[in-house]
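Give me a 3D structure for the following:
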Amino acid sequence: MTSNEEWKRRREAAVPRGVGTAHPGIFAERAKNAEIWDVEGHRFIDFASGIAVTNLGHAHPDLVAAATGQIDRFIHVCFQVTPYEPYVALAERLNALAPGSTPKKTIFLSTGAEAVENAVKIARVATGRPGVIAFSGGFHGRTMMGMALTGKVAPYKIGFGPFPSDIYHVPFPAPYLGVSEAESLAAIEMLFRADVDPARVGAILLEPVQGEGGFYPVSSNFMRELRALCDRHGILLIVDEVQTGFARTGRMFATEHFGVEPDLMTAAKSIAGGFPLAAVIGKADIMDAVHPGGLGGTYGGSPVACAAGLAVLDVIERDALCARADWIGERIAARVGRLAQHDSGIGDIRALGAMSAIELVIAGDPAQPDPARTSAVVGEARARGLLLLQCGVRGNVIRFLPPLTIEEAILDEALDILADSLAETVTLGVAA
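As a prediction, the model looks like this:
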């Protein structure tokens, strides 16, 4: 039997150190629904879901059947050479599910960053304007355009510039961090006065719930105000649903919580349950603005991934996973809320469906983030058999991303481990 340590040595020799790993001492050997076993046979409850990818859990039988069925037919022919049914069928279903009544069209790609890049391309052609406004704390990928749009320098941007031009950032509305919605909207107006003519801005891009930035959701009021601002100036609204989509927030897409219709929307991660697939879904006339040949990619819309994507939609609908996401989020928030009554280090609890997080601070003070304890909780939980992810612009947020199919007993077991890990590390924040 090989060991984690042996594989770690081989990994360090073969893979560059720039590929960061949240849990470098664990090498997965197999997984089922919400559980992962490493090469030494240790079991872990998965509260990461491959960063919000396996919303249907690991090795869901419907996804396995759909993928293997397509593999038996063909694996790759390239949609731009000979098109095929799964691509068109999945596009039709996403067009019907996308928020708003305007007719939609969809293009498939391979990664979330690629979806963001193409959304920007489409917006620039449709408007004839190069400028794009994004938000601090946002994460939109590791390509050059993705990094330019991302509102966090470390670790994503250090040493990689210069980045594409005509990209601007404004503060994301996060009241817990002292940034109000009014201040965020005022920053856009100030940008128009000080840095860029709004007639030069083609799009405003944001995540409806920031992912890497710390799981901060926007409000319905903010989204309506942003939609109105875009309409006043002829700017397209792009909503990045890469991490928030496919029932994670209790709706198929998080944008549905806010009562607005975006012009373009990016999707990826859980769209195909683990197979590489991404999409740009947008208003049909905007999507059709690009000339033939201007969009595409060799692997975009893999037939195997599209077949899996159709199965994902079937399972979400059949098993009412949007409602189950709400139930999971409520259960997590209730348990952590009880813990917060005795732990002043839990400064904030955020949950939109099953996209939930806690923010750890010192002595209940939002101005004193506690990244040291946050790291300690993640490490303690791992030692006890629970895989968590750390995030946030200040490094002090723990995000919870269990599969929406997680068994109730395993969810409760995970929350027990979280409680024990918080209790084990509580003196760190007090001492600080």
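
Please make it C-alpha for all contacts and neighbour counts, starting now.
OK.

check which helix or strand covers L422.
Using DSSP states H and E, L422 sits in helix 408-431.

ditto for S184
helix 181-194.

tell me which residues in that helix are buried?
Residues E181, S184, L185, A187, I188, L191 are the ones in helix 181-194 that count as buried (16 or more other C-alpha atoms under 10 Å).

Please generate a structure for the following sequence too, so the two can be compared:
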Amino acid sequence: MLTYAVRPGDTYLRIARKFGVNPYALYAANPAIAPGEYAQPGDLLRIPARPARLRVLQPGDTPDSLSGRYGIPADAWIGCNPALAAGGWHPGTVAVVPPAGTPGIVDATAEYGYRDMMADCAALKKRYPSWLELTVIGTSVLGKPLPAMRIGGGPRRLHVNASFHANEWITSALLMRFAERLAAACASGGEIAGEPARELCGRTTLWLVPMVNPDGVELVQEGVRPDHPFYRELLRWNRGSRRFDRWKANVRGVDLNDQFPAHWEAECERRDTAGPGPRDYPGPSPLSEPEAAAMAAFAEAHRFDAVVALHTQGQEIYWNYRDYEPPESERLAQRLGRACGYRPVKLSGSDAGFKDWFIQRFRRPGFTVEVGLGVNPLPLERFPEYYEEVERLLAEAMKP
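All right, here's what the predicted structure looks like:
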């Protein structure tokens, strides 16, 4: 049985994935921990017997060289070792040998965080260079670059985003899985959700922002330590609790989906939230937060024909905003609902969201999609079910 020292950024699910063990076997081997707790850097964990093979990296080992040695794609090595993605392939480091035949890049068997997303963006670009383009649209409060991904080159421009709200981070994994499946289907000439992928991408240019709120996602998944630049403020805004699983806001306690100049003052009055906190504080002014400002500038630059914002939960599709929406919005919402089984809802009493602002600003269709049912964060065990719904919805959204 191995002993492992917890590192910054680790969670118990990520550690279990790294060593290829069942999370409950990890908990059983370490009775002092419990599911739902944050892993503390420096703690020593016992790693039980595991089916996964490990390799102590040797000089010259890289994902490409190991791909040739083991006959397993380089991207599978990266996907199974996300902590090593950013230049961590050093001699003496322990890497997990991916199972033979592992084809995928996006791995949703543990919390899907910013490092995973950035590593997967790079891996997807490397595997599908002819079908996928990456750019950066801005930075978060803590300086994390916000990537955007383009797939396809059709005249119709569709934008989809995820993780406006921190504890809805499963939407990032869902959107990244869709990007991988779509790019793979384009490369192979195959289908996605029963639709010819190349035809979809010939008609529609798809622009994705897979994680709008990376600082908040990190806070929800990893908690806060004394070296965090907002340590004291975050504890105060969270009423002294060190649990951040209900946190929706960015790292300054601002709800990014209440930040847009679409009757923002009315939303402030409705929320009646005095200051920063886990949710519902619209901020000191519209677009005060760099993440929201980046999203608005991105939409202004590309003038999308339609937008979809992935949230959780409720299995509903919100399609209207104060009668600013065009006539086709309701028809498209009905199509999306039939494709995935969600209920289109004409919503009232909500302002200042991204889709609200987009509809008011451009008079074009905008949709907020509430994925799944349950309590946020939604359980990863149901990821395959959620993904099937999202794949059908997004493939339908790409059709004219």
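
care to give me the TM-score?
Their TM-score after superposition, calculated using TM-score structural alignment, normalised by the length of structure 2, is reported as 0.27; 185 aligned residues with a C-alpha RMSD of 7.1 Å.

Helix, strand, or coil at L229 of structure 1?
Here L229 of structure 1 is recorded as helix under DSSP: H, G, I helix; E, B strand; the rest coil.

gap between it and F222 of structure 1?
The span separating L229 of structure 1 from F222 of structure 1 equals 10 Å under the rule C-alpha to C-alpha, to the nearest Å.

R331 of structure 1 too?
With C-alpha to C-alpha as the criterion, R331 of structure 1 and F222 of structure 1 are 27 Å apart.

One more: D62 of structure 1?
For D62 of structure 1, the distance to F222 of structure 1 (C-alpha to C-alpha) stands at 38 Å.

all helices for the stretch 101-250 of structure 1, in order.
112-127, 144-149, 181-194, 220-233 (DSSP state H, counting those that start in this stretch).

Pull up the distance across stretch 352-371 of structure 1, start to finish.
From the first residue to the last, stretch 352-371 of structure 1 extends over 23 Å; the measure is C-alpha to C-alpha.

Please disregard the earlier target; I meant stretch 357-369 of structure 2.
16 Å.

for stretch 343-359 of structure 2, same thing?
Distances were taken as C-alpha to C-alpha; on that basis the terminal residues of stretch 343-359 of structure 2 are 20 Å apart.

so which of the helices of the stretch 101-250 of structure 1 comes closest to F135 of structure 1?
If you check each of the helices of the stretch 101-250 of structure 1 against F135 of structure 1 by C-alpha to C-alpha, helix 144-149 wins as the nearest, at 7.9 Å.

And that closest one, what does it pack against?
helix 112-127, strand 131-135, strand 167-170 (3 or more C-alpha pairs under 8 Å, 6 or more residues apart in numbering; DSSP states H and E).

Tell me which helix or strand comes right after the helix or strand where D314 of structure 1 lies.
Secondary-structure assignment from DSSP H and E places D314 of structure 1 in helix 303-318. Moving toward the C-terminus from helix 303-318 of structure 1, the first helix or strand encountered (DSSP H and E) is helix 321-340.

and that next one with helix 408-431, angle?
Put simply, helix 321-340 of structure 1 runs at 40 degrees to helix 408-431, going by axes from the mean of the first three to the mean of the last three C-alpha atoms, to 10 degrees.

Point out the other helices and strands that the helix holding L422 of structure 1 packs with.
Here helix 408-431 of structure 1 is seen to pack against helix 321-340, strand 355-362, helix 371-384, strand 386-387 when contacts are counted using 3+ C-alpha pairs under 8 Å, 6+ apart.

if we go to 10 Å?
strand 43-46, helix 321-340, strand 346-352, strand 355-362, helix 371-384, strand 386-387 (3 or more C-alpha pairs under 10 Å, 6 or more residues apart in numbering; DSSP states H and E).

want to throw these into TSV with mean neighbour count and distance to G112 of structure 1?
Shown next, in TSV, are these (neighbours: other C-alpha atoms under 10 Å; distance: least, C-alpha to C-alpha, whole Å):
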stretch	mean neighbour count	distance to G112 of structure 1
strand 43-46	24	22
helix 321-340	19	22
strand 346-352	21	21
strand 355-362	26	18
helix 371-384	20	26
strand 386-387	26	23
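
Throw those into JSON lines and include distance to N95 of structure 1, thanks.
As requested, these are exported to JSON lines (distance: least, C-alpha to C-alpha, whole Å):
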{"stretch": "strand 43-46", "distance to N95 of structure 1": "31"}
{"stretch": "helix 321-340", "distance to N95 of structure 1": "18"}
{"stretch": "strand 346-352", "distance to N95 of structure 1": "24"}
{"stretch": "strand 355-362", "distance to N95 of structure 1": "24"}
{"stretch": "helix 371-384", "distance to N95 of structure 1": "39"}
{"stretch": "strand 386-387", "distance to N95 of structure 1": "35"}
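
Of all these, which one comes closest to H233 of structure 1?
With respect to H233 of structure 1, and counting by C-alpha to C-alpha, the nearest of those is strand 346-352 at 30.5 Å.

packing partners for the closest one?
Helices and strands touching strand 346-352 of structure 1, as assessed by 3+ C-alpha pairs under 10 Å, 6+ apart, comprise helix 321-340, strand 355-362, strand 365-369, strand 397-400, helix 408-431.

helices and strands around the second one, which ones?
Spelled out, it's strand 355-362 of structure 1. In this structure, strand 355-362 of structure 1 packs against helix 321-340, strand 346-352, strand 365-369, helix 371-384, strand 389-391, strand 397-400, helix 408-431, with contacts taken as 3+ C-alpha pairs under 10 Å, 6+ apart.

Also the first one?
On a contact count with 3+ C-alpha pairs under 10 Å, 6+ apart, helix 321-340 of structure 1 meets helix 303-318, strand 346-352, strand 355-362, helix 408-431.

now the third one
In this structure, strand 365-369 of structure 1 makes packing contacts with strand 346-352, strand 355-362, judged by 3+ C-alpha pairs under 10 Å, 6+ apart.
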